[in-house]
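**Student:** sequence first, then the predicted structure:
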Amino acid sequence: MTGWTHTPIDARLVRGALDLERTERGVLPHRLPGWARRQFPDEYLARTEAQPSGVRLAFRTRATAVELDVLATKRAYRGAPPQPDGLYDLVVDGRLAGQATAPGGDLAVIEMADQTATVRPGPPGTVRFDGLPAESKDVEIWLPQTEPTELIALRTDAPVEPVPDGGRRVWLHHGSSISHGSSAASPTETWPALAAARGGVDLVNLGFSGNALLDPFTARAVRDAPADLISLKIGINLANTDLMRLRAFTPAVHGFLDTVREGHPSTPLLVISPILCPIQEDTPGPLALDTDSPDLRFRAVGDPADVAGGRLTLNVIRDELARITAQRANDDPNLHYLDGRSLYGEADFAELPLPDGVHPAPAGHRRIGERFAAQIFENGGLWSR
């Protein structure tokens, strides 16, 4: 197009990704590095880590119009209509300035029972923002948190340049679907994105829906990634998959923390236990769909009597995480623990219930993000400046 500036999309412009995979059309952001992706055969995790929660293009420009060509992979569950198209959030000088969707795209039709998917190919589409102020400004385009998005081309009506390093701290967070933002209204409305904005930090979000499972490759990815602050939200997926017993959980947590400390021996490190989830507080997993409910809801199908034999519930997990971090903190003064119920507890559940029994609604994400920022980043909080 005449008068447009075409800017290559590379690591200078992409933030929040640990790897950029070169494709025939452009680049595909990943939240796990290539060597880690070769170490797991799970299709669900492969799809999840490619969903670019927290990933955004960031640049400085005087442009009044921006176009981004993408190939997004949208979602539908077998037997149900497609999910709403993911939103692209435009942030200008730190403020939300617009939202758009991308037409076209591939469609992943997912089997709810085992999370396998069949992909129906579709065409690329263009996301356009215009009417921007003509002065120099910092622009971010946040990608949809649940749609793998191949970045094909960036066009602007004025040149762009990478945003200079402003000395902001990098906060790397790992967690489950709630951290991923699978139920958030948009990519800047996930609770980690909201907390990062209030805390003035650069977010790297390694929240993986259904896959915060103490995997060794995830620990090594955290170990190797640059970070000034690290938080690990541990527990809910281990309970709702019924993946391990207490005997395995305790050394797995120690091993995960040991690996992170190999690369970040003194980086401030926060272990966060699960928020309140009544169906799993005292009932082990696994989770199953509640077929008696007219809406999508989950229920825990384990037997509470099995807790004595080592099966995990959220209360068991919280008690053990508190014990482990207290023990390790004797030799690691930069290790801290946060009970997730201080972010979302019984009073919050009464006011803002979990629509499917597990995930907060958008208002819940905002509550959690505000609480985390207040306790950790603001007003003398743990990581305040």
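**Tutor:** Alright, I've got the coordinates. Everything numeric here is computed off the predicted structure, so don't read it as measured data.
**Student:** going forward, measure contacts between C-alpha atoms and count neighbours the same way
**Tutor:** Fine.
**Student:** tell me the contacts of Ile152?
**Tutor:** Ile9, Arg25, Gly26, Val27, Leu68, Asp69, Val70, Leu71 (CA atoms under 8 Å, 6 or more residues apart in numbering).
**Student:** nope, Leu107 is what I was after
**Tutor:** Thr73, Lys74, Arg75, Ala76, Val119, Arg120, Pro121, Gly122.
**Student:** could you rerun that using 10 Å?
**Tutor:** 72-76, 82-83, 117-122, 147 (CA atoms under 10 Å, 6 or more residues apart in numbering).
**Student:** any of those buried? List them.
**Tutor:** Among those, those buried by neighbour count (16 or more other CA atoms under 10 Å) are Ala72, Thr73, Lys74, Arg75, Ala76, Ala117, Glu147.
**Student:** widest-spaced pair of those?
**Tutor:** Spanning the widest gap among the buried ones among the contacts of Leu107 are Ala72 and Ala117, at 15.0 Å by CA to CA.
**Student:** coming back round to it: can I have the buried ones of the contacts of Ile152 as a PyMOL selection?
**Tutor:** Buried subset of those, written as a PyMOL selection, criterion 16+ other CA under 10 Å:
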select buried, resi 9+26+27+68+69+70+71
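**Student:** which one of the contacts of Ile152 is nearest Ala322?
**Tutor:** Checking the contacts of Ile152 against Ala322 by CA to CA gives Val27 as the nearest, at 41.1 Å.
**Student:** just checking, the closest one touches Ala153?
**Tutor:** Yes. Assessed by CA atoms under 10 Å, Val27 is found in contact with Ala153 at 9.3 Å.
**Student:** please compare the first structure with the one that follows:
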Amino acid sequence: MHTTPITAALLRGALDIEHTAHGLRPHRLPAWARAQCADDQLAMAEAQPSGVRLVFRTRATTIELDALRTSTAYVGAPPRPDGVYDLLVDGRPAGQAGATGGNVRVVDMTTGSVETRPGPVGTIRFAGLSEGPKDIEIWLPYNEATELVALRTDAAVEPAPDSGRKVWLHHGSSISHGSDAASPTSTWPARAASLGGVELINLGLGGSALLDPFTARTMRDTPADLISVKIGINIVNADLMRLRAFAPAVHGFLDTIREGHPATPLLVVSPLLCPIHEDTPGPSAPDFSNLAEGRLRFVAMGDPAERAAGKLTLNIIRDELSRLVTQRSADDPNLHYLDGRGLYGEQDFAELPLPDQLHPDAATHRRIGDRFAGLVFDGDGPFAASRQPAG
């Protein structure tokens, strides 16, 4: 077997690489940005490599990847699904595998305590691949931090050539991060990117789409041909700001992105339907009453009457985002708006309800990705001019 050093040349979708005692840990925020926020939720989310993949060309029929995963477990809750590695050969699904061993990050939601229990490096193996030269993509789990330790193949490896596709940079909340999608290539942004024929950089950060200036600066400095920002749900369920602060924060976020991308198509997406927060402010809180049956749900803790004092709801945020984009687009013809209920609305909720009241399931991720591709990459959608055939 050939052992190939894992370097930045073999990685796509990561914005930084940390050298660890075991190997390489991909990050989705650069080190300087991580240093500006000590929030544990953000640290966990950005280190989970949603949209990050190993990409190379080889004649190999067997591929082995050693990796040290860090999964998350919640005290008293049923086990979380293990992370999945998706294999694509020449752009087509060709296998899935998981890693054994690994560290476990144990979170007690009632006390906020976190304990990390160490474990061994595991191996992900794909065998029986077709002979001859082919382009390989191994998409890393969206829900586990991953340290890449070693890559072994039964033939030589070389970096894959540039695909020539446009780069789509997307920022959003846990739904964009992946939430409860079936695998890394079936999160809604990954599916939409595949259908749209673009290369994805996913800055969906679970619980952390909070209009942070360092995220805007990261997007400003990241080369991209298409940019979208999905704003709202984390602002509400974190009860982070009031209406007076929200509009200037959105303006500042977009201004910063425009400093680096003055004419790039930029799409602002408002929240998907989330009934608990349509007219009820946050914060969101976990409801532990059905935990023994393996069900965790979230509830809205705010009072609708608090809207008069400037507390935010999803409907208020949609109105503000629509107004702001209309205002700005008079001087920015490449700025666009999409109401998130066009991706997931009332009829969708009736058919495919949110299992925990906040996050979609795997079938809903597929629907959202299909809808986004149809509304944004097809027809007269804001990204349609950049579409290339998938596959």
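**Tutor:** Happy to help now that I have it. Small disclaimer: the values here were computed from a predicted structure and weren't measured.
**Student:** superposed, what's their TM-score?
**Tutor:** Taking TM-score structural alignment, normalised by the length of structure 1 as the basis, the two superposed chains have a TM-score of 0.97; 382 aligned residues with a CA RMSD of 1.1 Å.
**Student:** okay, and the common contacts of Val27 and Ala153 of structure 1?
**Tutor:** Contacts common to Val27 of structure 1 and Ala153, judged by CA under 10 Å, 6+ apart, are Pro8, Ile9, Val70.
**Student:** quick one: which of those is nearest Thr48 of structure 1?
**Tutor:** Val70 (18.1 Å).
**Student:** structure 2: which residue goes with that closest one?
**Tutor:** Aligned counterpart of Val70 of structure 1 in structure 2: Ala67 (TM-score structural alignment).
**Student:** for Asp306 of structure 1, the count of nearby residues, please.
**Tutor:** 13 (other CA atoms under 10 Å).
**Student:** correct me, but it touches Asp242?
**Tutor:** No. Using CA under 10 Å, Asp306 of structure 1 makes no contact with Asp242, being 11.6 Å away.
**Student:** what touches both of those two?
**Tutor:** With CA under 10 Å, 6+ apart, Asp306 of structure 1 and Asp242 have common neighbours Pro284, Leu312, Thr313.
**Student:** derive a PyMOL selection command for the buried subset of these.
**Tutor:** Of the shared contacts of Asp306 and Asp242 of structure 1, the buried ones can be selected in PyMOL as follows, counting by 16+ other CA under 10 Å:
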select buried, resi 284+312+313
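**Student:** looking at the shared contacts of Asp306 and Asp242 of structure 1, which is nearest Cys277 of structure 1?
**Tutor:** Using CA to CA, these come closest to Cys277 of structure 1 at Thr313, 10.2 Å.
**Student:** apart from its neighbours in sequence, what residue is nearest whichever residue in structure 1 pairs up with Val114 of structure 2?
**Tutor:** Residue pairing (TM-score structural alignment): Val114 of structure 2 is matched to Ala117 of structure 1. Spatially, and ignoring its direct neighbours in sequence, Ala117 of structure 1 is nearest to Ile110 (4.2 Å; CA to CA, 6 or more residues apart in numbering).
**Student:** how about that neighbour, what does it touch?
**Tutor:** Tyr44, Arg75, Ala76, Tyr77, Arg78, Gly79, Ala80, Thr116, Ala117, Thr118, Val119.
**Student:** so the fifth one sits against Val119, correct?
**Tutor:** No. Counting by CA under 10 Å, Arg78 of structure 1 does not reach Val119; the two are 11.8 Å apart.
**Student:** how near is the counterpart of Pro8 of structure 1 in structure 2 to Gly197 of structure 2?
**Tutor:** Counting by TM-score structural alignment, Pro8 of structure 1 lines up with Pro5 in structure 2. Relative to Gly197 of structure 2, Pro5 of structure 2 is positioned 29 Å away (CA to CA, to the nearest Å).
**Student:** who's more crowded, these two?
**Tutor:** The residue with more neighbours, out of Pro5 of structure 2 and Gly197, is Gly197; 22 against 13, by other CA under 10 Å.
**Student:** give the contact list for the aligned partner of the more buried one in structure 1.
**Tutor:** Matched to structure 1 by TM-score structural alignment, Gly197 of structure 2 sits across from Gly200. Contact analysis of Gly200 of structure 1 by CA under 10 Å, 6+ apart lists Gly94, Arg168, Arg169, Val170, Trp171, Ala373, Phe377, Glu378, Ser384.
**Student:** how about the second one, what does it touch?
**Tutor:** With contact set as CA under 10 Å, 6+ apart, Arg168 of structure 1 has these partners: Gly199, Gly200, Val201, Asp202, Asp228.
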